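Asker: Just to be clear, the model below is a prediction. Sequence and coordinates:
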Amino acid sequence: MPNLATLLTDSAAASPGARAVVLDDSVLTYGALDDLSARVASLLTSRGVRAGDRVALILPNVPHMPVAYYGVLRTGGVVVPLNPLLSPRELGYHFQDAEVSLVLVWETVAGAARAAAAELGRDVPVVEITAAGTLPELRRVPPLPEVAERAGEDPAVLLYTSGTTGRPKGAVLTHANLTSNARLSAELFSLAPGDVMFGGLPFFHVFGQTVALNGALGAGATVTLLPRFDPARALEILVRDEVTVFAGVPSMYVALLRAAGGEPVRAPHLRAGVSGGSPLPVEVLERFEALFGAPVYEGYGLSETSPVVCFNQEDRGRRPGSIGTVVRGAQLRVLDDAGAEVPVGEIGELAVAGEYVMAGYWRNPEATAAAIQDGWFRTGDLARVDEDGFYWIVDRKKDMVLRGGYNVYPREIEEVLYQYPGIAEAAVVGVPDEAMGEEVAAVVAFRDVPEPERPARLDELDAFVRERLARYKHPRWYKVVEELPKGPTGKILKRSLDLEGAVRRS
């Protein structure tokens, strides 16, 4: 398996004049991206970076990001992509844990990176990348055209998980993991030269990095960037840049629908939406397809699986609400707590094996052994598979609510909440209760409902839910907010929900 950087160099050799990366009026052709990344590799080598060294990348989705990303890979170095919003303390943890040799950081957050590096007790160079100066400066550096040879099992990217429990862990993704999954993604979405991929998913996250960056550039397509997701800007880009494939998380689809205001959107080149990161409510999928005139294909994956392992594949049919069927190169099983496979239709924990599963957690054998058992990665997601081989995510194992001895799956309730016409966003969690052990709580954001009218609408919503769900699944607590808390990829953060002021229902 060649170096992951060959996804770029092969496309550049085939079509050097084709557009690779676009940000508004700024365009990098494949030839320019290839050349600039070779100059980054030369710069890093002159700074002492060698094969296997970890290099932190702290950049938003700007053209400099892929330039730096492929530059590190060309040296044989390991990319450690980090969120530009991290604090100096958080950056310091990642620098220390990954034992980074050098940091490449965007100008607006360079101060935080320097502060973090200064606390390490060893010399770690921090190289600031600027919007105006870096690319012209790079052109004065001689290129390093050769790409370092790497084995398939060698680390390419050290991707830190979100750390919902404890400190973030570094998933070691190899050149084979990421190259194979990028090629798979291009096949699943039928990407080819002439396609334009929406690049609003952050590239420091596995979904954006594999699907929107490596998958698109490996196929010779164009990526049009949006450094910070804004639905109005996204709508403008969809039309202006003739986007053919929109890749996003569910909250992006919700925001686009809100920005569209219920009116059909003229994006004639859009042929597909791709959703992942968390379950997409069927109601949102259907509304998007009606207004944007393009089908939405939902899939599934995690940081630890590179990520795509299941997808609604065109040749297998599409079932809204499911994550589709297992992709080539992956194996899926649904297991009980003892590790035995459950019968078709029954709920268990989804486990993944195959060529996309990470090598392990960085220097954390205990966590690796807990996560990968007998070659199967235990995802922590509850799922079922039907007789036709379609998988359905029921919920996160840790999110399941145990109410009075009954298992309650928040996603099922969220699907009903999203069917109510006035709902923009919704999340369901469990809260402690003396009588029942746990009770069901719903946090919702209404769409265009003035605050004085919200109590009445909440009464309507509660009645709407009660008509559609068994009594033990009814939310007993509701809270209305302007917007739900989200992580850097737009995923709703249930652990950050504040239920103070929630209203009790009988």
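Answerer: That came through, no problem.
Asker: switch to C-alpha atoms for all contacts and neighbour counts from now on
Answerer: OK.
Asker: contact partners of the longest helix along the chain?
Answerer: Counting residues, the longest helix found in the chain (DSSP state H) is helix 30-46. Residues outside helix 30-46 that contact it (CA atoms under 8 Å, 6 or more residues apart in numbering) are 8-9, 11-13, 15-21, 66-72, 74-75, 135, 138-139, 141-146.
Asker: hold the first one in mind and look at this next one:
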Amino acid sequence: MKPVYLPRVLADRFGDAPAVRDENTQMTFRELDAKVTAVACQFREHGVTSGDVIAVMLPNRSELVISIFAAWYLGAAATPINPSFTHDEAEHQIADADAALVVNAGHGSPSGGRPAISVDDLRTSADATDLEPVDIAGDDLALVIYTSGSTGRPKGVMLTHDNATAMSAMMVESMKMTADDHCLLVLPLFHVNALMVSLLAPLRVGAQLTILGGFDATRFFDTVEQRRPTYFSAVPTIFALLLSKAEGRRPDMSSLRFAVCGAAPATRELLAAAEEFLDAPILEGYGLTEATCASAVNPIDGPRKPGTVGPALPGQRIRIVDDALNDVPTGQTGEVLITGPTVMAGYLNRPEATAETIVDGWVRTGDVGRLDDDGYLTIVDRLKDMIIRGGENLYPKEIENAIGSLPGVLEVAVIGRPDDVMGEVPVAFVVPYPGADLTPEAVTDHCRRHLTRAKVPVHVEITPELPKNPVGKIDKPGLRASLAA
């Protein structure tokens, strides 16, 4: 099998139509295939073969896309790494995925002691242009996407080519994508949302993709006016920034057919204001990496219900269950369960965690929601303590582990504080050992050395004790209540 999103297949179908561009280059489908072939040959010379994993630690740029496709040409999988990760964070992912090769920015970038290729050294042409992509089985591993877990260390979500094929097809169907579409990619490509909604879905129908290296409101407006994209996918924070940074400017957004909002809850007020500003429908959806991105989306050509994340995507099913995993009546709340061809193959090297998350083929999301009579899903709350900062999932335990490694820390609790722009931000409460000279600045500096900037608490409070529940556990609900007060 050769998945329909492989550049060789796309080149045969769409030839010299525009495919991918970034700030430095642009390629037709045929040129994309040629560059992917060249890099695949280079990877093969480094010994990469079917079943291997290639780690790619780059900011949004065309070479990141080329490297992922090149891995697939050889039957290997790819694990994209957040380029803002510290060495510790990046090398954990490289080692956990057992990467056979790392593509990075060079100049001391993390490689975990594995063979590495600097992005500047990636080939752009090759003699062996007749390299044929290997035949891929549907259950072959395509991606290992890392998502933080409640135990602190990120877990590798294994997504197969069947998962990617199903998810990208669902996006195409639900959003009525055609070759006339043009996606403006603003989310980072180490997230499954960008990979599925903005990369694979448009390319598989012959649509074009423009990659922004990073989000900046002014540059976003300029790019829309110049490139005339028909859609983009973003998180609520980006929509809020677009509104706040417009500063009286009325950019020409008329090319936009729709926009997608996901990864974190958005208020009705924000979505209404953003729709008015863009003069295009915003499709709010819901999903998680363990189900290959999206499981519910408000339809583009049907009723969109503000406050909901829409009905299940075609081919997926959603249940609401009680603590015993029994279905609850329509309209009642419970845990959200998801099933369908997008359910992950499991967590890499984590069979126990996989068994806890996938039960009889259903993904336990850990989120609380309810379904209405029309099958529209409303997310009510989260069972887990996850903090969603600007669409990025942060788990308190990972931050707590980092703070706990600082000498003088006795206890620590991290919770999310509501924020008008970011949605939530992490706040830390730290109890020092008796006699320890511990300051908020020391805790913050320690976090900056060991955590990505988004995970660094915006506020650290040194306190003599933390509230506890009757069984002696830290009372995080009580902390949240006191913070709100």
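Answerer: That came through, no problem. Please read these numbers as outputs of a predicted model, since none were measured by experiment.
Asker: Restricted to buried residues, select the contacts of helix 30-46 of structure 1 in PyMOL.
Answerer: Selection of buried members from these for PyMOL, criterion 16 or more other CA atoms under 10 Å:
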select buried, resi 8+9+11+12+16+18+19+20+21+66+67+68+69+70+71+72+74+75+135+138+143+144+145
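Asker: Filter the contacts of helix 30-46 of structure 1 down to just the ones in strands.
Answerer: Counted as lying in strands by DSSP state E, out of these, are 19-21.
Asker: list the contacts for the counterpart of Glu128 of structure 1 in structure 2?
Answerer: Correspondence of Glu128 of structure 1 to structure 2, assessed by TM-score structural alignment: Ser118. Residues near Ser118 of structure 2 by CA under 8 Å, 6+ apart: 103-106.
Asker: In contact with Val126 of structure 1, which residues?
Answerer: 102-105, 110, 113-114, 117.
Asker: after superposition, how close is the longest helix of structure 1 to structure 2?
Answerer: For helix 30-46 of structure 1, the mean deviation from structure 2 after alignment is 1.0 Å (mean CA distance after the TM-score superposition for structure 1).
Asker: That helix aligns to what range in structure 2?
Answerer: Using TM-score structural alignment, the partner range for helix 30-46 of structure 1 is residues 29-45.
Asker: and that stretch, how far from the chain's centre?
Answerer: Remark: stretch 29-45 of structure 2 is offset 26 Å from the chain centroid, using CA atoms, centre = their mean, to the nearest Å.
Asker: That one: which residues count as buried?
Answerer: For stretch 29-45 of structure 2, by 16+ other CA under 10 Å, it's 29-44.
Asker: Now, of the contacts of Ser118 of structure 2, which are buried?
Answerer: Among the contacts of Ser118 of structure 2, those classed as buried by 16+ other CA under 10 Å are 103-105.
Asker: Do I have it right that Ala105 of structure 2 meets Met57?
Answerer: Yes - at 7.3 Å, Ala105 of structure 2 counts as touching Met57 under the criterion of CA atoms under 8 Å.
Asker: nearest residue to the residue nearest to the spatial centre of structure 2 other than its sequence neighbours?
Answerer: Centroid-nearest residue in structure 2: His191, 2.4 Å away (criterion: CA atoms, centre = their mean). Nearest non-adjacent residue to His191 of structure 2, counting by CA to CA, 6 or more residues apart in numbering: Ile145, 7.4 Å away.
Asker: for Arg287 of structure 1, same thing?
Answerer: Leaving aside its sequence neighbours, Arg287 of structure 1 sits nearest to Leu257 (CA to CA, 6+ apart; 7.6 Å).
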